[in-house]
Every structure is written in structure tokens, then in C-alpha cells.
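Visitor: have a look at this prediction, sequence included:
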Amino acid sequence: MSITPAAAINQLIVAKFGGTSVADYAAMCRSADIVITNPHTKIVLISACSGVTNLLVALANGISDITSRQQHLQQLTNIHQQILDQLQHPNTVSDAIYALLDDIASAATQAATKPSPQLTDQLVSHGELLSTHLFNQILVEMNAAAIRFDIRTVMRTDAQFGKAIPQPEIIRQLAQQHLIPLLATHVVVSQGFIGSDSQGNTTTLGRGGSDYSAALIAEATDATTLEIWTDVPGMYTTDPRITTAAKPIKEISFSEASEMANFGAKILHPSTLVPAVRQQIPVFVGSSKAPQQGGTWIRKTVDQAPLFRALALRGNQTMVTLTSLNMFHAYGFLAEVFRILAEHKISVDLITTSEVSVSLTLDQTDTGGGAPTLPLAAVEQLNQLCRVDIEQGLSLVALIGNRMSNSKGSAKHIFGALDAYNLRLICYGASPHNLCFLVDEADAKSVVSTLHQQLLE
């Protein structure tokens, strides 16, 4: 039996397990073992089984071909049936599983003729509803006092289907009322990613929102630790798939980890750390496949804060350059640009300016899509103000560290290593924790590998 890294910390632990950690019966058993080993783990939030959300999204988008639709539904049935067949007492949860699969089939038929954001959230939420039935039963069969809880009872959001915004104060009130009383006698198993609006309609927090859900629940219940269990043993100095020289990070600050998540490190959802920072809740990231390997602790302060900590890479970037001679020694130009962007709900990520032009990148809010784009109506409005040039096929490289803008000679080390590459946009100095630049997508991995070798090895 493995030892949970947070075992030395008493009080309340909220643990979140991602899709690969509950992919099948064996994965669920490993994750359940982690829960049972630490008596302080009292709230467990899990994702849908690996691959399930993608199938549900495809169905929610509308599959008019009946044969194709049935194939998707059969794949969903097979994933859950294989786990069900290995339970000691499958009949305990089989009725609930089959009822949810029937609901999916019905909603998929409706989506084939009339898809909608609200129906999509309703349909996609079934992944977590299914996995929690199975995971809870495994815990019970391992003699844990586990109880399944519908997180929609407490995870209150607005009604922006697909990317709902949580309401932390209401979540805290509801958690104190409905969730906290269960913890004295039970391990509570519930869903990540999903919530409900004030009318009881199911909502989702967007792809990757399970981490965010766990952080919100940790905040609402005054947890002492948040554990994120995934398929890798913590955070690395860069993606190990880019360079085998990537090294595990044992400890990292909230500020550094937030930058890494925001700029493309896929271990954490970018919003995850916001509730943890508000309540100063330490976060542990580890592998459910090999918990004995340890992982990464994310805390407010750390013992070592190196100048260069890690590199993150985010693809599918769009750069928009706005040029107008009217900018020269004028005021109000940028205000008008951002008014137009706000009108079309366009979020800006990076920005640099000169006397007559401004270049910016568009924030990628939909993690399931390609490069973000400017709506045609926004382009038409901006064209009345200035010339608009849109460039895609770019990647963002972010160097994460500490006191970078205050360290003499750091820029020489960085840019000296990049002589062979064309840098399209550079953002430096706004934060002491990052230096960001855009490069051609074809060069991105080579740039990361080169910088890692020069600065981190």
C-alpha cells in the first residue's frame, strides 16, 4: 500500500484524480488505495474516465448519422461496463450506470437535431456522474466508509454554459450546509468539472475544470491540503516529451506555478491556484500510478527560488498587429481598441506597443479548440480605426523564474542562446517571474530544448 505524501499533514485533505487516474478498474483501485492510506483524505473529486469526455463532446456537437452515433454510445458503454464487470457487487450500482447511459443516448438524439450550449453541459456532465458511481463502489468494497455526493448541490455557478463562472461565497455557504456534515463519518466522493446555476441547470467550468473544482471545494471547506493526482510525478522543468533532460521540481511557489499553468504547462488548469492562493492552501501534484515517487509541492514561500525555474510552451497562438499613424503622440487609441475587444468578449494575453502600432496575442479560453480568432465583426470595427494584421502558426515560449527583471545579465544569457531563431514578440519586465516570446511553431520545441540546455541543465 502506498503512502500519500501529505500523510504528515493532519486536518482535511481534498484529493482530485484526473481521467487517467480513473481510466479503468486497475487505475481506480490504485487511486482508491491512495485515498484509503491517508485518513485525512475526506473529500475526493474525480474526472470522467479517460476518453469519455471527448466522446460526450462529439455527441453533444450533434452526430446525425445514426450508425456513428451508436458507435460512440457503444464505446461509452464498453468503458464503464468493463469496470462494472470487475466489481465484487456490480448490482449495487448497475441500475444507476445504465440509467445514465440511457440519458446520454436520449440527449445525443436531441443534440443531433438541435444542439445547444445548455444541452452540451447537461450531456457532458454524465462522464463525472458515471465515474463517481463506480469509484465510490470500489472504495466501499475496500471497506471505506465512502458516500457519493452530487457536487451540483454546492458548486454554484452562473449560467454561462461551457465556461461557467463559480460563485465562491455561495459555494462556501452550501458546502458548510450540505458537505461538511458528511465528513465526520464518511469519505465523500464527488465530481470535478461540473456545477449548477441558480435555476438548477447543469453547468461546466470548461475543459480542465476538474482541478479548479477541487481548489474551490478545498477553499470552501477550509482544507489544509489540496492534492492533484495525475499520470506524471509532479511538475518538471519543461515537458519531458520535448527534452529527456527535463527534471522534476520538488517545490515551487504559487507565483511560479501560476505562471507555468497560465503559459501552457498542462499539469494544472490555469485557474486552479487562484482559490488555493486566496486561502494559502498547499497543493501537492503527484502520480497516481507511482505515488512512491513523490511529486511537487506548491506553496506560498519556498526554500529555494532560482533565477530560472522552468520553461512552458503554448501552441496555437494568434498575434494581432494594429497599425495607425493616428497613434503617434495621441491619447485614447488603446482605450478604443480595448473597448471594441471587450464588446466582443475578447481577452488579450500578451501586448507590446510602439509609437504607431500595437501587437497583442489573443487569450486561448477554449482549451479544446485551435488557434483563437477575431470575430469578423470585431475585425470590421478595428479596420475603421487602423490596419489589422493577423498572424497564426505561432507558439508562445515562457521562461519562468524569480526576480528576472531585476537581475543583471539575465537577458544576455537568454537572448544569446536564441541567435538562430526569429522572435516575433517579446514581453519582459511586467512580471519578475516570466519572460515570454512568440516564435514560429516549427521552431518552438527546438527553442525550448535550447534554452533548457543553456539555462536549466
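Guide: Cool, got the structure.

Visitor: C-alpha from now on. contacts and neighbour counts both.
Guide: OK.

Visitor: so who does Gln118 touch?
Guide: Shown in contact with Gln118 (Cα atoms under 8 Å, 6 or more residues apart in numbering): Phe161, Gly162, Asn201, Thr202, Thr203.

Visitor: ok, it to Gly162 distance?
Guide: With distances taken as Cα to Cα, to the nearest Å, Gln118 is found 8 Å from Gly162.

Visitor: which residues do the two both contact?
Guide: Both Gln118 and Gly162 are in contact with Thr203, where contact means Cα under 8 Å, 6+ apart.

Visitor: does the residue positioned nearest the centre of the chain belong to a helix, a strand or coil?
Guide: Closest to where the C-alpha atoms of the chain average out (Cα atoms, centre = their mean) is His269, at 2.3 Å. Put simply, His269 is coil when judged by DSSP: H, G, I helix; E, B strand; the rest coil.

Visitor: mind listing the helices for the protein?
Guide: 25-37, 52-60, 66-86, 91-113, 117-124, 126-141, 168-174, 209-220, 254-262, 273-279, 333-343, 376-383, 410-416, 444-451 (DSSP state H).

Visitor: hang on, isn't Glu128 packed against Gly192?
Guide: Yes - assessed by Cα atoms under 8 Å, Glu128 is found in contact with Gly192 at 7.0 Å.

Visitor: anything in contact with each of the two?
Guide: Here Glu128 and Gly192 have Ile46, Ser47 as joint contacts, going by Cα under 8 Å, 6+ apart.

Visitor: and the two? which has more neighbours close in?
Guide: More neighbours surround Gly192 than the other of Glu128 and Gly192, with 32 against 24 (other Cα atoms under 10 Å).

Visitor: contact partners for that one?
Guide: Lys16, Leu45, Ile46, Ser47, Glu128, Ile151, Gly209, Ser210, Asp211, Tyr212, Ser213, Ala214.

Visitor: likewise for His72?
Guide: Here His72 is in contact with Leu55, Leu59 (criterion: Cα under 8 Å, 6+ apart).

Visitor: hold the first one in mind and look at this next one:
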Amino acid sequence: MKVLKFGGTSVGSAENINKVISILEQQSKNSNIAVVVSAVGGITDKLLEAANLACDKNKDYIDKYNAIWSKHNSVIEGLFLNPNKDKTIQKSQDELQDLISIKLNELRNLLDGIYLINELSPKTKDKLLSFGEGLSSTIIYHTLKSRNLDATLKNSQELIITDLNFNNAAVNFDITDSNIQSFFKSNSNSIVLLPGFVSKSVSGEITTLGRGGSDYTAAIIAAALDASELQIWTDVSGMFTTNPKLVKQAAPIIELSYQEAVELSHFGAKVLYPPTVMPVLKKRIPIVIKNTMDPEAVGTTITEDIKPNGSSPVKGISNIDNIALLTLQGNGMVGVPGFSKRLFETLAQEKINIILITQSSSEHSICFGISDSDAQRAKEVIDIVFEYEIALQKIDPIVVETDLSIIAVIGDKMKSHQGISGKMFSTLGRNNVNIRAIAQGASERNISAVIHKNDVKKALNSLHEQFFEIKTKQINLFITGVGNVGERLIEQIKQQKAYVKENFKINLRIAGLSNSRHMIVNDEGINLKDWKEQLENGEKASLEGFFEHAKNLNLRNSVFVDITANEAVSKIYGEYLKQSISVVACNKIACSGNIEYYNELKSLSRKYNASFLFETNVGAGLPVIDTLSHLITSGDKVNTIQAVLSGSLNFIFNNFNSETTFYDVVKQAQEEGYTEPDPRIDLSGIDVARKVLILARESGHSIELSDLESDNFLTDDAMNAETVDDFFNTLKTDEAYYQGLYKSAQEKNCQLKFVAEFNNGEAKVGLKEIPEGHPFYNLKGKDNIVMFYTQRYPEQPMIIKGAGAGADVTASGLFADIIRIANN
């Protein structure tokens, strides 16, 4: 015989009950089945709400009662649809509605009584709650009979006998097992329907089996009958690797041991109530968790022993929310026996359940986790019990921390696999999830950690990614500045997303976009097909607002990408790093500004385990900083740097000659996007100065921008022009001056290049005449070149050369930094 239990969602509507009936019809063809049903979904809560209102003398309890009536009537009408006005069907419906009316009238009388006496005792509460399962089982039984199925209805209260501990009664298994075995021995029906949750005491009082009581009812019956299988039918396809509401990638677990199932159910897996496992565990009866809405899904099978499959022993990651952590500590506890006994006896007397315990080996403190709702009461009684020791300052008043959650990695035989706890804690650490307490038994079947409740989603996703996904790492990007370069970066991410995921196991996802006007954020990822339209219709942009979104979403592996030249944006990098959000900067201001801020960002990056990368600050997509970093890390020392670092200036001087005007070339460079809207930013050399300053700092030198020597080749009129148009007019007026620069170089068979140099701790930038044969001489187009003279490369420098400007190459440099972070 098999025992099937259907939860509240499974019997929550006529549509779902029809699915249940189809399952029963199919399974009863092969063998007799016992079927335990819960109350119609939501009814137990409505019964409690109505009773509490009545007890409080609030006549709104009548509205709740009417809602209960309406819900059951709606279910009956849905089950007995009768478009052809069949008299037999109508008679069955009328008879059922009469029965339900009688039961509901009894419920109304009970609620009226609670209202009159202004009291809701545990005994009355059990009587009240028993109506839910009584109503649902009556409706389903009469529906089965109307469809000519061989079914009978047996009241579980006649079988399951308990003590008088109302609301959570203890079962008398000797009497109960005898009752169940006797009834089923004499029963010949294919389907026996039983209400779950309800029972009676030896003296005949109505009792209930507590939270999850319908599961417990089914397990008691299965154990008494030595059933071949206990099936728990719910609204999900088994127990999941973690909470599917918080982790999209969560998947059903095909097989679990009894012990693993108990651990998972204790730690928040709602589809199974922990005591349910106990009666069937003793008899080694398999439990199968199935989905009423998808009967063909495999579900989860729970058995005595699961054969190892060579994969990770971790079976699931679970969590318990609304936890408070209490700490009893003090020097007076060390070496003194009895503190633990007094502490836990006090909590037991107050019926406060302890969820987690940990104690330091120094005996200086005991830390334990309980429900948030019990925290204040626990503190009060413990402080009273230890009042004498507290007064003598032998121990401190109990410390309470709230707004916490417990996460647990669960699986059999984790003890025999090295590195499980290491992976767990390092994964949490990388994502800035602070651990408040740790508990791990010697069996290492459960490794638990207490964290802040706001970190639960990030923690579950990070751990699930580590233990269950094919090493695919999700990177959540928050991009500000979506102009020319930003647009190209988004296009590159869109184009390469599938390739990067397939080949490098990196899932790139843009979670936030911002420009100077609007911003959008989506924790599920922004659809890149119409991101421009979404952004245009987004909320008003603000630097602080964008940061708050990224902080509050608290997504794992988050990266802030700055593609602006805005000083205010650069000033907020530290806030991102403090949240363990990595920073990728195209903006040069942070790294070339005040040395203290540069050092602070480096320090924050190390402290909060968040990368701070800015490869595109020098050479756009060229690996200049990365190469320099490898040289320094490997122990090399930079002596001299010589470089042409401005793609725009190189473009200008490569195209300027006696047959062109300086004005025309600069105008062309501006129009083609090689310069800033105000070309003086490029032509003044400040951009090059910032770049060589960054290289000097990355080489280990403390140097400020004011320390650089700059040879400005522009005229005073050009630099002092009030507007960009005025600036261009000065180029026309001073054409002879610029032609003179060109002529001087030509006469010496030289090329004009704007060169950055760093030597012996000193840096300078300026226009130089480069002779033929020099590596800079044939530098074409917008190319950049950097030469590193080091202890290992004293005579022949290490040279990096290539396109140093342009939206595509700059975007590719940003892309490369993002991938570096993902691979970290």
C-alpha cells in the first residue's frame, strides 16, 4: 500500500482538486492507497484570523467566516460543473452543500461562542482548526463518489490518539498503530481518504498535531501499515538545492538520505516538516515528494542510503530567517562549571527553542541563535538568572543581535571531502558577507553560519554558484556613462555574452545603467535589446541614487564601471569599494588626482577584496598597466618610461604638414571623435600628463600632477580663449607659428610627437622632434607606444604599441578589465 498526502495548495481550488483526483484514479488502479488531505489552501489562516477577531470582540470575524463559506462554496461549484443540468450531478452537489452547510453552521456557533466569552483557549483553538481538514476531506470524498471511484472517508480522529497537549499533541503510538492496522485490515476500498492534522485524546477531546501535522498524519499511517512508499504532493517538484524564490538556478534534488532531508527541512525547506520523517525513518519507508501541478516531474526521493556518485557531497543550501543571536560572556565563566546548564535550563523553562549553539574553546563566551520573537524575553530571564554574576562583573549582561539569518550547507559525508567549509567561507568572504557565528558538528553533515538578513539572497546565490552550477560565475555590472564608449561596451557585452559564458563560464549581466539624465536598475538584468528606450524612460539620475541601488540590491560579484570624465563620479569609488563592489574606471581623475585618494582606493580595494582596475586610463585597450603590474609584481624595477600616449595628438601631428592647416587637422580630429569636445584638453597635454603620472605611481613612485614638467606648445591666445570657437579662431590666426614647428622638424628630418617621459623619479611631457630611426618616428594614425626600461630591460626596452584611441578599443579595454575581475 502507498500513502499519499496532498497539501493546501494541491486542494486549494477546484482546478487543483481535479488534478488530485486524476492522480488518485491513476494510482488506485495498481494498489490500494491511503490519501491524507490538508485544509483548502489559506483556510487555516482564515480560521485563526476569525477566531482572534472574535476573541478581541471585533465583529469583523463574521466577514472572515463569510470568506471561508464563500471559498468552500466556490470549490464545490467548480467541482460539480453541470452545463447539461444532469439531475444526478445536481443531487450530489446539493447533498454535499447541505453537509458543508451543517459543518459551517457549527463553525459559526463556535466563533460566536468565542466572541461571547472573549476567550480562545488551546482546547477551543484545536476544535476550531479541525474544521479546515474536515471540510476539505468531505468535499473531496463526495466528489470522488460522484465520479464513481471506489473511495471511503475515515475520520483520522478515530485512528490517531494523543495526549492532552493541545495545539501540538504527542501521539500514543501503541493505540494509534493498533487502530490504523485494524481499520485498514477490514477495509476493502481502493481509496481511503483521511483528514490530516486532526486527532483525539484518550479521553475523546479534539487535538491537533501541530505545524505540518498533515505530513505527520500521513507518516504515522505509512509507518503503521509498513507502506511501500509515502508520497508528499505539493506545489513544487521536490526539495530544491536552495530556495528557488531567491535563486533562479535552484534545481530539484533527485535523491536524499533521511538525515539530509531532516537537515534541509529544519533549515527552511518548507515542503517537508521535520517530524514527518521520523515514523517512516524507523521503518525505512521511502518518501517521494511530487508536484501536483506537474505529476510527471521526477520529484525528490528520500531513502535510507544514497550511493555516492563521485560528485560533491553537498546536497542543498538552506536558510532560516528572523534569527536573533545572543551571547553570554565574561571572564568569570572560564573554568567554572554550571553556566551552560543554568543558561539552557532557563531557556527550556521558558519554552524557547535554541536553533544554533557555538562556544569558544576559551570558555569565555557561549553564543546561541533563537527566533527573533523570543529574543527580548530570553534576555530578560537570562539577565535575572545571572543577576548576581552580572552585579559582580563576573559576566556581562546578555548581548542581543537581531535582523539575522542562518544559512546552512547540507550533505552526507561532507566530512570525507576536503575543502567544503573552506569553499563555503571563502565564497562568502569574496562577496563581503560577514559571518557572525559558525556551527558545525563532527559529522559535518551541516555547516551553518549566521549572517545579516540583507545578505541572504547574495549568500545563497554565491554558494549555489560555487557548489551546484557548472562553475559559471555571474558578474553584475552597474555602468555609468553610456555615451560613445559606453554604447560600444554594451554592444560588445551583448555580442560576446554567449561566447564568454560558453568558453569562460562567465555570465555577464548589466544590472544598472546611468547617464547624466536618467538611470535604470534591474536585479534580474536589463534587457539589452531596447536598453536605450528603457534608459530614456528611467528615473532621474543621481550618483548617490545609483550607488544606493547597487548597494541595496546586494548582488554577488558586482562591478561599477565608470565611463565618464566626471570628477564627482570618481569621488564615489571608495563607497563602492567599501561595499565590496569592484570598480573599473575609464575616468583618469581618481588615479591622477590627489595621491592620498589614489592610495586610499588601493587600500580599500585590498581591505574589502574588491578589484580596482583602470587599464583604459593609459593606452585605451592596450595592456600597458597590466604589463607594468606584472613587471613590478615579479620584482622588476622601472628605471625609465618613454611614451607617446595621446592618440588624438598623434593623429593630429601625423596629418599636419605644409599642405594642410593646423586648424583643419584639429577640426578633423574633433569631428572624428579623437579629441574631447574642447580640443585644448588634449592639445594642452594635461591628458598625457595624467597618463604618465599614473604609470609613475603604478611603478611605485609617490608623485603629484603638480610635480610634472609640461612643455605646452599652444599659444597663449589659444589657451586663454573664452570659448571653443574662439580657440579655433586662434589656430587660424597663429597658423604661421604652427607651420614653423612643422618646418623646424622637417629640416632636421624629424617627426613631431608629443612625448611623455619618466626618469629617476621625475616626469615631463612636451612636443619633441623625433629623429629617423627612433621607435616613435614611424608611429602612424592614432597609435600609442610605451617603452619600459627596467632592471631586466636596461638597453632594449619592453615596447607596447597599438591603437591608443577610439571608442571600440577603449570599450574593449573596459571589457578586458571586467573579465579580469571575473577570473579573479
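Guide: Done, it's in. Because the structure is predicted, anything quoted here is derived from the model rather than measured.

Visitor: picking up where we left off before, neighbour-wise, which of the contacts of Gln118 of the first structure leads?
Guide: Thr203 (33 neighbours).

Visitor: which one in the second structure is aligned with that one?
Guide: Under the alignment (TM-score structural alignment), Thr203 of the first structure pairs with Thr207 of the second structure.

Visitor: any idea how far Leu350 of the first structure is from Gly332 of the first structure?
Guide: Leu350 of the first structure is 20 Å from Gly332 of the first structure, by Cα to Cα.

Visitor: between those two, tell me which one has more neighbours.
Guide: More crowded of Leu350 of the first structure and Gly332, by other Cα under 10 Å: Leu350, with 18 against 8.

Visitor: my guess is that one meets Tyr428, correct?
Guide: No - taking contacts as Cα under 8 Å, Leu350 of the first structure lies outside contact range of Tyr428: 10.1 Å.

Visitor: tell me, how many residues neighbour Ala324 of the second structure?
Guide: 23.

Visitor: that one corresponds to which position in the first structure?
Guide: Here Ala324 of the second structure is matched to Thr318 in the first structure, going by TM-score structural alignment.

Visitor: residues contacting its match?
Guide: Contacts for Thr318 of the first structure were tallied using Cα under 8 Å, 6+ apart; they are Thr361, Leu362, Ala371, Pro372, Thr373, Ile390, Glu391, Gln392, Gly393, Leu394.

Visitor: which of these ranks first by neighbour count?
Guide: Result: Thr361 is most packed of the contacts of Thr318 of the first structure (other Cα under 10 Å), 24 neighbours.

Visitor: ok, for that residue, nearest residue in space, not its chain neighbours?
Guide: Spatial nearest neighbour of Thr361 of the first structure, chain neighbours left out: Met319 (4.5 Å); criterion: Cα to Cα, 6 or more residues apart in numbering.

Visitor: now for the one you found: which residues touch it?
Guide: Neighbour list for Met319 of the first structure: Ser359, Leu360, Thr361, Leu362, Ile390, Glu391, Gln392, Leu394 [criterion: Cα under 8 Å, 6+ apart].

Visitor: distance of the equivalent of the third one over in the second structure from Leu264 of the second structure?
Guide: The one in question is Thr361 of the first structure. In the second structure, Thr361 of the first structure lines up with Gly369, judged by TM-score structural alignment. Distance of Gly369 of the second structure to Leu264 of the second structure, computed by Cα to Cα: 17 Å.

Visitor: cool, and Lys270 of the second structure?
Guide: In this view, Lys270 of the second structure and Leu264 of the second structure are 9 Å apart by Cα to Cα.

Visitor: and these two? which has more neighbours close in?
Guide: Higher neighbour count among Lys270 of the second structure and Leu264: Leu264, with 31 against 13, using other Cα under 10 Å.

Visitor: to which residue of the first structure is the more buried one aligned?
Guide: In the first structure, Leu264 of the second structure lands on Met260 (TM-score structural alignment).

Visitor: tell me the contacts of that match?
Guide: Contacts for Met260 of the first structure (Cα under 8 Å, 6+ apart) come out as Ala310, Leu311, Ala312, Ala398, Ile400.

Visitor: make CSV out of the residues you listed and add neighbour count.
Guide: As requested, the contacts of Met260 of the first structure are exported to CSV (neighbours: other Cα atoms under 10 Å):
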residue, neighbour count
Ala310, 29
Leu311, 29
Ala312, 23
Ala398, 25
Ile400, 27
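
Visitor: what's the closest of the residues you listed to Lys250 of the first structure?
Guide: Ala310 (12.3 Å; Cα to Cα).

Visitor: name all residues that make contact with the closest one.
Guide: Per Cα under 8 Å, 6+ apart, neighbours of Ala310 of the first structure: Tyr236, Thr237, Thr238, Met260, Leu399, Ile400, Gly401, His452, Leu456.
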